[in-house]
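Engineer: heads up, no residue letters with this:
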């Protein structure tokens, strides 16, 4: 009797372990399962959009454009990636998409070193890759769709020169120091202001693509360099984070703040005068055109390898925007 009870206990323990393993590996094979589901519903193609982080407001706008295009062209679209910016997780998701032989992949080319081999691997398996927002020009990616990031930074620098007078001590906060698009935005800004003796670039620090990271970086810089009277934030949440610090320290009136993107909070901060200007990208359009481009590539059409979306500067006088945070929506 005791042996029967022991066997039953062991059986339920093994069953529980089996369920846990099944759930774990089910997550790891979601791409393959999704492809089977797509085939059953008779979608035209199965594409995957891999963002830098899935719940970032900017990338949700890219997703929105991609989903609208997917609906238009009868595409099964997956939106998958790290919850917070994580290079290893991003690469793992990319590799899983390749392994499941999806019909097309859209992703950032954050780092040439890590992403070029994966992009080339996908191309070798005849899976077209479109880079979005951040290019990987040394790879075999088929098309890049997004901002000319160097030009965007240069445009921010030109606007900064127009908007300011006198000595400016600038703190730069960037999303990730190792991300190629962030580097280009900083480089462009520096080149635009380098011949102006009144502009002094103090230091560049990282926000890790989070508002909290921008708050911490801005606070530390102001405490360490009290002469700072201007900030330039190069990723979507940097402006709001810097603005929070300027409000807390009562430095809004004496600090010029150049932000990036038109998220709703950024627009509100421009309207109230806390942020002076922002660089406008078109994330919705990037997502829409990325899906559309993959469809054209699957049909054998030749596409321009680089397709830059428009970049402009918005100040308070330019508001209201028709679609704050969703600039570039197709109609």
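Structural biologist: Arrived safely. For clarity, every value in this text was computed on a predicted model and none was experimentally measured.
Engineer: contacts and neighbour counts: CA atoms only from here.
Structural biologist: OK.
Engineer: so residue 168 makes contact with residue 231?
Structural biologist: No - in this structure, residue 168 is not within contact of residue 231 by CA atoms under 8 Å, at 9.5 Å.
Engineer: next, the one to line up against it:
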């Protein structure tokens, strides 16, 4: 899910995690590595899962975000890299500078050539990346998706930040409370093909059909393409084209922060409500100046941490991704694998003026 803003460079975020920047061979983007390579790790997963198998040492696991300069996904991948290092392996982040549907494919192909032990990816498009991911799996490289899923047959495990239905429905509840249960609303999403965004939006639409929301009208869905400036412009266009708009839901950290930045210095401040999914550090100033009342998110570092453990467990043969298996995830404890290989991190936290200073991510 989520900013191209030069003011929030990924290096700023990565500094606190202690990672080293390097170039990826064969890719034009940036690579972030963590931990010395122990070497000698074999590639692929065993055919039959053995929950008592030890995690292989020296695993090479690559994290492929939607775009390399997205602060949210940098936090996620830093958490994953930390997990891999904790397990005695080597993690790195590689990725494109744009969030287009096919931009990740060349990186997947390069990671296959490099014989990575596992690939962890937030898919820009569930179908565009599928052939390359299937190729990786056919060569014994396990695939874990996080944040935004790929086609279910193109990965073994999907680490979901929270229950998709809960995310979508809770967003409607938040905006309804803020606008008094009546008025026109819009959604400012990421890219049109983003699996997570579209799933959440479908649940939002369904929630809006309930009698308690009969006074709320969804008038438009806009797309900022996970780009800070475009999201800013889309928020501006929404407010100018719908003069009686009462609220905006932006279920993307790029979109909500860009929209908040626009509203904060506009005549719409205090008149148009904004909620969605954002990080506390991005949104703190907008909570404190009254632009935003409440928004939600999970801990992105923990999402990456869980994905890192899942990838290592797959590569070591501890799990296969089958429903009912148990993943041992370090400080996060155990997680059961659900239908279609889904593992859920946990419910999102709602942030407001009373608790936002308790969080730093």
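Structural biologist: Received, thanks. Source: prediction; values computed, not measured.
Engineer: ok, back up a step: residue 168 and residue 231 of the first structure: who's more crowded?
Structural biologist: residue 231 (26 against 22; other CA atoms under 10 Å).
Engineer: For the more buried one, I want the exact helix or strand it lies within.
Structural biologist: Using DSSP states H and E, residue 231 of the first structure maps to strand 230-233.
Engineer: Which part of the second structure matches that strand?
Structural biologist: Mapped onto the second structure using TM-score structural alignment, strand 230-233 of the first structure covers residues 247-250.
Engineer: For that stretch, give me the average deviation versus the first structure.
Structural biologist: Mean deviation of stretch 247-250 of the second structure relative to the first structure after superposition (mean CA distance after the TM-score superposition for the first structure): 0.6 Å.
Engineer: How about residue 93 of the first structure, nearest residue that isn't a chain neighbour?
Structural biologist: Leaving out its chain neighbours, the residue that sits closest to residue 93 of the first structure by CA to CA, 6 or more residues apart in numbering is residue 81, at 6.0 Å.
Engineer: Alignment lookup: that neighbour to the second structure.
Structural biologist: Using TM-score structural alignment, residue 81 of the first structure pairs with residue 95 in the second structure.
Engineer: ok, that match touching residue 65?
Structural biologist: Yes - at 5.9 Å, residue 95 of the second structure and residue 65 qualify as touching, with contact defined as CA under 8 Å.
Engineer: who's more crowded, these two?
Structural biologist: Neighbour comparison, residue 95 of the second structure and residue 65: the larger count goes to residue 65, with 31 against 28 (by other CA under 10 Å).
Engineer: just the strands in the stretch 201-331 of the first structure please.
Structural biologist: 230-233, 256-260, 277-280, 306-308, 312-315 (DSSP state E, counting those that start in this stretch).
Engineer: Now these in a markdown table, please, with extra columns for distance to residue 121 of the first structure.
Structural biologist: As requested, the strands of the stretch 201-331 of the first structure are exported to a markdown table (distance: least, CA to CA, whole Å):
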| stretch | distance to residue 121 of the first structure |
| --- | --- |
| strand 230-233 | 34 |
| strand 256-260 | 33 |
| strand 277-280 | 33 |
| strand 306-308 | 20 |
| strand 312-315 | 35 |
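Engineer: out of those, nearest to residue 323 of the first structure?
Structural biologist: strand 277-280 (11.8 Å; CA to CA).
Engineer: so the closest one corresponds to what in the second structure?
Structural biologist: With TM-score structural alignment as the criterion, strand 277-280 of the first structure aligns to 294-297.
Engineer: Contacts for that stretch next, please.
Structural biologist: 174, 275-279, 287, 348-353 (CA atoms under 8 Å, 6 or more residues apart in numbering).
Engineer: returning to that earlier point: give me the helices and strands touching the strand holding residue 231 of the first structure, please.
Structural biologist: strand 168-174, helix 238-248, strand 256-260 (3 or more CA pairs under 8 Å, 6 or more residues apart in numbering; DSSP states H and E).
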